[in-house]
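K.L.:
Give the three-dimensional model of this entry:
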Amino acid sequence: MTQKNSFYDVLHNEHPLQIVGVINALSAKIAEQQGFNALYLSGAGVANVRGLPDLGLTSLDDVLHEVQSITRITNLPLLVDIDTGWDSPLNTERAVKLLCNAGAMAAHIEDQANFKRCGHRDGKKIVKTNTMCARLEAACAGKTNSQFMLMARTDALHYEAEEETIKRVKAYEAAGADALFLEAVTDLAQYKRFKSHISIPLLANITEFGKTQLYTVEQLKQNNVDMVLYPLSAFRAMNQAASRVFQAIRQEGTQQSVISLMQTRDELYDVLNYVQYEEKLNRYLEQEESSDE
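P.N.:
Below you'll find the model as predicted:
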C-alpha cells in the first residue's frame, strides 16, 4: 500500500484544515480533484447509503468496506467515524487495528451510550468519563501506525455544565486522545474556551441543519480551531439532485429540464482517468495481438 499523508502532515500545511465528507471512492476522487487535503467517512453516511438512519445500525464490516474502497483510490488521509466503538473495549481495539491495516489515518470515538443517535438530535445519553477513557485506552491499544490520529468526540455539551465537560475532555487527552471533536457547539467562543484547556488539536463539526451555525473558516481560525469538518455536505446535495431528476423523469417523461444538474460524461471520465485506463488497455490488446502473429 502506498504511504499516505497523515493528518499531522496536512495540518502542518493547512490551518485550519478543511476535512470534507465523502461517501464512496468516486466522491473521494471528486474531492481530491477540487483540492481538498483530507477526507472523512461519516457513520451517518455509511448508514444512509444503506437506507438506514444513524442509530448504530451498521457494523464494522460495513465501515471497512467503504474505507478500503476509498484508501485504495487516494493517498489523502481519511478520518473515520467509529461511533461508540462497537460495544466493547475488545471490539474497539480490533476496529482501530483493522482501520490502520485498511489505510485509514484517523478515527473518532464518542462518549454517547451504545444506543447512540445523531449528534445533533436531542435525547442523547452520555457515558461516565471513566467509561469513555476506557474506550480511548482500548482504541490506543489497537494502533498499528504511530501516525494514526485518535480523536475523542464529546457529545456532553447541553447535558452538563461547561466546566464539567472541560474536565471530561482533559481526562480524554490524558487517556490518549490525539485530538478533540467538540460536537453540537452553539456558541462560537466555546471553541476558544475549550482549546485553552487542552494541548491537542481541536475539530469543529460544521454540519448543515444542526445545532451549530455555519461558521466560516476565518471565524473558526480566530477561535483557535485546528480542523473544520463538513461531514455530509456533498451527500445532501447529491440526494437533492437525484430527487429532482427522478421527479422530472417521472412527471415530464424526459430528463431535458434537469440536464444542467448532471455531471457530463466527459467530466466523469476526467475524474476517473478513463482515457488513461483506455490507452493502457489498448496497449495490452496490441501486445496480445502481436504475440499471436
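K.L.:
Going by C-alpha atoms from here, please, whenever you check contacts or count neighbours.
P.N.:
Fine.
K.L.:
quick one: the residue nearest to the spatial centre of the chain from Ala141, how far?
P.N.:
For the chain, the residue nearest the mean C-alpha position is Tyr40 (2.2 Å; C-alpha atoms, centre = their mean). Distance, Tyr40 to Ala141, using C-alpha to C-alpha, to the nearest Å: 22 Å.
K.L.:
residue ranges for the strands of this protein, please.
P.N.:
Using DSSP state E, the strands of the chain run over residues 17-21, 39-41, 78-81, 106-110, 149-154, 179-182, 202-205, 227-230.
K.L.:
residues contacting the residue nearest to the centre of the chain?
P.N.:
Listed by C-alpha atoms under 8 Å, 6 or more residues apart in numbering, the contact partners of Tyr40 are 19-22, 78-81, 229, 231.
K.L.:
The structure of the following sequence is requested for comparison with the preceding one:
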Amino acid sequence: MLYAQTTPEAKRRAFRERLSSGELLRMPGAFNPLSARLIEQKGFDGVYVSGAVLAADLGLPDIGLTTLTEVAGRGAQIARMTDLPTLIDADTGFGEPMNVARTIQELENAALAGCHIEDQVNPKRCGHLDGKTVVDEATAAQRIRAAVDARRDDQFLVMARTDIRATQDGEAGLRAATDRAKALVDAGADAIFPEAMRTLEEFAAMRAAVDVPLLANMTEFGKSELFTAQQLADVGMNLVIWPVSMLRISMGATGRALDELNASGSLSGKLDEMQHRADLYDLVDYQAYNHFDTDVFNFTVSR
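P.N.:
A predicted model of the protein is given here:
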C-alpha cells in the first residue's frame, strides 16, 4: 500500500548483487509511476527512467532543457512506487563537477538505485541523433570522479555513458569508444553505457575492453539494431533498457483513440484495447487500503 516496502538502501544492495551475478537484467523504461508498477507486476528486473521521456513528458525535446529538480522529483515519484531498483538518466550531470556532485546526492535522496552521466557537450542531444559532440577525456573523467566522490551510499551505482562512438566512423569510432570506456572505469565508474553501438560485434568489443557491468540501449528508430535479450546476454551484456518504448506505444495508442473519437464519436470499439478498471484497481492495490479504512474498498468491479 502507498509506496514500496523495500528501502532505497536495500534496493541498491540487491541491484549490485544482481549485477555481479553475470545475468542480464531487463529494465523497461517507465513514463510515470503507474507504468513502473506494471513493469514490476510483469516480472522485470528493474525500472529505467529516460531523460528523453522526462523531457517529452514536459512537452520538450531532449536537448538538456530539463532541470535537476524536475528529474530528481519525477525520479522519486517513480522509484517510490516499486520494489524494483530504478536507474535514471542524469544527462551530463546538470553542470560542472560541483553540479554533478549535487546531482548524485539529490538522486540518492530521491531513492534511486543509480544513474548514468554522459560525456556529451551541453546542450546535449538524443544519443541516436547525428551531430553530437563529446567533451575531452579529462573533462569526462572529471565528471565521473565528482560523482563517485559525492555519493554517500557506496551502493548507489554511478554509470558512465559515452557517446563517442557516433562521432567517428567505422573502426576509429569503436576504438575511441573502448578507449573512452577504459578511461571512465579508471575514473571510478561502476558500469559503462556505450551509446549507439551498431552491431553485436561492437557490444562484444566493449565487453572485451572493460571488466565492469555494461548496458545495452535497445531504443527504436536509432543507430542500434534491435537485438533480443538473449542475443545481448550471449555477448556479455549485463543490463538492457528499452527507454522510450512504453511511451511510444502508449502515445501511439492514444493517437489512434483520438482519431477514433474524431471519426465515430465513441470509443466503444476500442474497449478491448484498454486496461480494464479492475486491472487498474489491482495495480494500485486498492484493496490494501481497506486495511486502514473499511469504507475505502467496499465494492466489487465486474470484468
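K.L.:
Would you pull the TM-score for this pair?
P.N.:
The TM-score (TM-score structural alignment, normalised by the length of the first structure) is 0.93; 285 aligned residues with a C-alpha RMSD of 1.7 Å.
K.L.:
Now which residue in the first structure aligns to Thr103 of the second structure?
P.N.:
If you follow Thr103 of the second structure across to the first structure using TM-score structural alignment, you land on Ala95.
K.L.:
One more: Tyr289 of the second structure?
P.N.:
In the first structure, Tyr289 of the second structure lines up with Tyr277, judged by TM-score structural alignment.
K.L.:
Let me know how buried that match is, in neighbour terms.
P.N.:
For Tyr277 of the first structure, the neighbour count with other C-alpha atoms under 10 Å is 10.
K.L.:
Leu157 of the second structure now?
P.N.:
25.
K.L.:
And for Gln41 of the second structure?
P.N.:
The number of residues near Gln41 of the second structure, taken as other C-alpha under 10 Å, comes to 11.
K.L.:
so how far is Ala14 of the second structure from it?
P.N.:
Note on Gln41 of the second structure: its distance to Ala14 of the second structure, by C-alpha to C-alpha, is 18 Å.
K.L.:
now Ala30 of the second structure
P.N.:
Ala30 of the second structure sits 20 Å away from Ala14 of the second structure, taking C-alpha to C-alpha as the criterion.
K.L.:
What span of the second structure is the helix with the most length in the first structure aligned with?
P.N.:
Longest helix in the first structure, counting residues (DSSP state H): helix 233-252. Using TM-score structural alignment, the residues of the second structure aligned to helix 233-252 of the first structure are 245-264.
K.L.:
quick one: the longest helix of the first structure to the second structure mean distance?
P.N.:
Superposing on the second structure and averaging over aligned pairs (mean C-alpha distance after the TM-score superposition for the first structure), helix 233-252 of the first structure comes out at 1.0 Å.
K.L.:
what are the ranges of the helices in the stretch 151-300 of the second structure?
P.N.:
Counting by DSSP state H, counting those that start in this stretch, the stretch 151-300 of the second structure has these helices, from start to end: 170-186, 200-209, 229-234, 245-264, 277-283.
K.L.:
Return the most buried member of these.
P.N.:
Ranked by average neighbour count under the criterion mean count of other C-alpha atoms under 10 Å, the helices of the stretch 151-300 of the second structure are headed by helix 170-186 at a mean of 19.
K.L.:
okay, the angle between that helix and strand 157-162?
P.N.:
Counting by axes from the mean of the first three to the mean of the last three C-alpha atoms, to 10 degrees, helix 170-186 of the second structure points 150 degrees away from the direction of strand 157-162.
K.L.:
I am finished for the moment; much appreciated.
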